[in-house]
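Student: this one's structure only:
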């Protein structure tokens, strides 16, 4: 166990991020702590007028090879690793003239930011830190005697403890900092390993899989109150979304809020904002209404019509800037979260009147075609797969029935398939004129999903005072093939006129025959969109 108190008399500082560095180092110096530093850090501190020893003066070797070699030396690592109450270690320090280092302050080369910016391969490699992680791990291993700081946000707390402890740091602090240090280098190495796996073409199945992230926020609990939870951002974020969004107002986001908001924004990103405004309303990670419109308000009104009961307490995602007209309408019913690329000042003021409503601004939309990974835990392991980045606009639609879809049916079929991609399997989506009118999600049988979607379309007609179901003249999307004709026949009974599905069933011929007998147009995509 670490000693309870360790006095700090000498600190080594070597940082890439210079934020707060001079003030921090000045406070250390004011406590009589000797400062040692490297390269750019030494230059910054010297220019600020602080007395600081350059590492080259400790090692007797100049920095070389463009700074690749500077701290990998016994004069540094001996000072970090020596156990203070071990006589042999102390004798070695004395014999070789090595001074002990009590505090290490290091933050690493910005590798994650470099790959996120899409820099060339050689530049990415040059931003792989070697000496920094080596020193961090050495200091963290010897946390019984050494404190290691890897995060600028820890500067003030460390200074406060030095002040209250008369120049000492307690064992609990050093253990906490050591844990954080190892986690930081693990996340850093994970980013490097995963980037390199992609560069050499083994991203799908590397022999060892590493994941890392930094804490975005601790959560009150997970899906249920008895489950602890936290939200971590992946290093080097390259896709816009919940992890990169700025929360402008509202209560702290919960585990379920974050999960549902991610589902909503991924869904609405399927719709090109240049072509049309689109809104997705999500409840329990499933769309309960999605629609296109000439503007955000029109799209929201049409999305809400699909299932206003389920929309209560839901998540609203927009593919365009939230304007005042849409904001005014959205806040009329209880909504948990609104996420959009941006929001006008007037819209922000309108939402601000609902103090608990969260408003997230993501800056841009995630690219639905972008590669990436999804991860799911199993007992004793992980399931990792590539993101479902298949987009219906890129798929050839193979007409398999005697009748081909009309131009309007084609447009609605593509719309419905975009939505079906984001509905939990088994997924059935009824759509008409660029809006969902009935969604069946997550059922154990596809025919049940089809019945539920048809029932929701009929309920929608009742709400509007119509005598016929909204499904009359609609199209239907299925995320996977119809194993039997019964699910298709349910759509026929509801009044649908066209169907889009992947195809691939051993009974495709039976399903096609049933479609022809009913006068349906049906297309196969060849791409399944299971979402479990």
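Tutor: Sure thing, it's come through. None of the values given here were measured: they were computed from a predicted structure. Residues are numbered from 1 along each chain as shown.

Student: alpha carbons only for contacts and neighbour counts from here, please
Tutor: Noted.

Student: pretty sure residue 351 contacts residue 331?
Tutor: Yes. Residue 351 is within contact range of residue 331, at 6.9 Å (criterion: Cα atoms under 8 Å).

Student: Those two - which one has more neighbours?
Tutor: residue 351 (23 against 16; other Cα atoms under 10 Å).

Student: In contact with that one, which residues?
Tutor: 327-328, 331, 357, 359 (Cα atoms under 8 Å, 6 or more residues apart in numbering).

Student: what about versus this one:
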């Protein structure tokens, strides 16, 4: 006669699973609320206290921590262990079905206090799961209701469930549980001594950045993020680069006020514009750099309607379109043409709080590069002051610059980024590249730099493109020289005091 110990917080599928075990001849041991549910369903089960000979104590804090439970789970079923169990009157436990107190769910409630959070930390459950997983050659451990049907099916066929896979899943479960507790207790630490991440694989991608690289999408357990709520309306599954670029585009477009569109290619914005409508924003963004927009990601922060959908179809292909809402007729157009194009609907992104970058043997960890836009923290350092219209372009260029690979220069005019100089080792080269892309469209516009101008040559290149305002962090030993150059050319210059390198 086989024995199963069942103690679960997640009661999904419990009754049919337990009933199936009874049909297979299992004796059931259970605890607390699980035992009550089984008895209410007329499923016979013995209380763990009957097995241990000791009632639950401390309000249920101690139920199963007893040699009669752990001896039954940890026995290797060899002659010596079997003799020892018999000498102590301990029965073997063949199947352990346990999931844990819902600590992770409980601490999502911002009003929870420390006392209540601690009460949701399971002790006996993880111990039983780990004991069963350690002894997986002879004991089956099940922590996920999604596995009930498979386990029952194998048992009904007289087969042994794949205990190694179930044990691996069990250890991952307890590791993630402990990591969640550490994260909760570390919540007040900006840079804690240890960082425990639990990443759950949600999708195998066709490949990584290149076809010879394997790639997958993982979600961080316990973290908030918009990707978990994305609806895929059509198209191929997004690739690694699609997801990378769409993330950058969607986060940038949601930093903009009013109807806006961002087009990203290879992680850098190549078109950014504000508009009176989604259509105007898209058309203006596409016109910023039509050549680079080919095969890029189009992101909007407003409803994508029929007019926008038709405009996208009329232009060279986009690999991905992402927006918070779609008009039904727009979806019909997008579904009927360019079947490979990915059409994604997503909620507003959450502000990131930390970034990690892999290095050999470790990670570089930093706070997220948030972009404050409080003018009261900025200084106008020239006699010439920006007008209100010029402030719009200054703030747009400054924001786009923070989302562009360094060294970065962005030229903006009339509510659009007309020239993006990205990823240059020399700042003056970034200025010249941005000016080249802008041509004559930067005249009267704004220039943003992600870091200070080390020499006046970069500023001179921007001035030659026709800009009238400049925004940069300042902080160079040659700030006075650069400010003097701005005065000389009649430019208004704003210093933010905050650098925005991006790599």
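Tutor: On my side now, so go ahead. Bear in mind that the values here come from a model prediction, so they are computed numbers and not experimental data.

Student: TM-score, when you put one on top of the other?
Tutor: Here the TM-score for the pair of chains, by TM-score structural alignment, normalised by the length of structure 2, is 0.93; 500 aligned residues with a Cα RMSD of 2.1 Å.

Student: Of the contacts of residue 351 of structure 1, which is the nearest to residue 132 of structure 1?
Tutor: residue 359 (38.6 Å; Cα to Cα).

Student: Confirm that closest one sits in a strand?
Tutor: Yes. Counting by DSSP: H, G, I helix; E, B strand; the rest coil, residue 359 of structure 1 is located in a strand.

Student: So residue 286 of structure 2, which state does it fall into?
Tutor: helix.

Student: Nearest residue to the aligned partner of it in structure 1 in space, please, no chain neighbours.
Tutor: Correspondence of residue 286 of structure 2 to structure 1, assessed by TM-score structural alignment: residue 304. Residue nearest to residue 304 of structure 1 in three dimensions, not counting chain neighbours: residue 289, with 5.9 Å by Cα to Cα, 6 or more residues apart in numbering.

Student: which SS class is the aligned partner of the one you found in structure 2?
Tutor: Counting by TM-score structural alignment, residue 289 of structure 1 corresponds to residue 271 in structure 2. With three-state DSSP as the basis, residue 271 of structure 2 sits in strand.

Student: quick one: residue 271 of structure 2 and residue 260 touch, right?
Tutor: No. Applying Cα under 8 Å, one finds residue 271 of structure 2 not in contact with residue 260, separated by 10.6 Å.

Student: returning to what we had before: any idea which of the contacts of residue 351 of structure 1 has the most stuff around it?
Tutor: residue 359 (24 neighbours).

Student: Tell me the residue in structure 2 aligned with that residue.
Tutor: Counting by TM-score structural alignment, residue 359 of structure 1 corresponds to residue 343 in structure 2.

Student: my guess is the residue nearest to residue 304 of structure 1 meets residue 280, correct?
Tutor: Yes. Here residue 289 of structure 1 reaches residue 280: they are 6.0 Å apart, a contact under Cα under 8 Å.

Student: any common contacting residues for the two?
Tutor: Common neighbours of residue 289 of structure 1 and residue 280 (Cα under 8 Å, 6+ apart) are residue 303.

Student: can you map out the helices along the stretch 101-250 of structure 2?
Tutor: All helices of the stretch 101-250 of structure 2, identified by DSSP state H, counting those that start in this stretch, fall at 103-106, 114-119, 124-134, 148-156, 163-185, 240-253.

Student: export those helices to CSV and tack on distance to residue 63 of structure 2 and mean neighbour count?
Tutor: Output for the helices of the stretch 101-250 of structure 2, formatted as CSV (distance: least, Cα to Cα, whole Å; neighbours: other Cα atoms under 10 Å):
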stretch, distance to residue 63 of structure 2, mean neighbour count
helix 103-106, 18, 17
helix 114-119, 15, 12
helix 124-134, 7, 23
helix 148-156, 24, 16
helix 163-185, 19, 18
helix 240-253, 47, 22
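
Student: can I get those helices in TSV with distance to residue 281 of structure 2?
Tutor: Below are those laid out as TSV (distance: least, Cα to Cα, whole Å):
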stretch	distance to residue 281 of structure 2
helix 103-106	40
helix 114-119	47
helix 124-134	54
helix 148-156	51
helix 163-185	41
helix 240-253	11
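
Student: do you know which of the ones you listed lies nearest residue 297 of structure 2?
Tutor: Closest among the helices of the stretch 101-250 of structure 2, once you apply Cα to Cα, is helix 240-253, at 5.9 Å.

Student: Could you name the helices and strands sitting against that closest one?
Tutor: Secondary-structure packing of helix 240-253 of structure 2 (3 or more Cα pairs under 8 Å, 6 or more residues apart in numbering; DSSP states H and E): strand 215-220, strand 260-265, strand 268-274, strand 297-300, strand 320-323.
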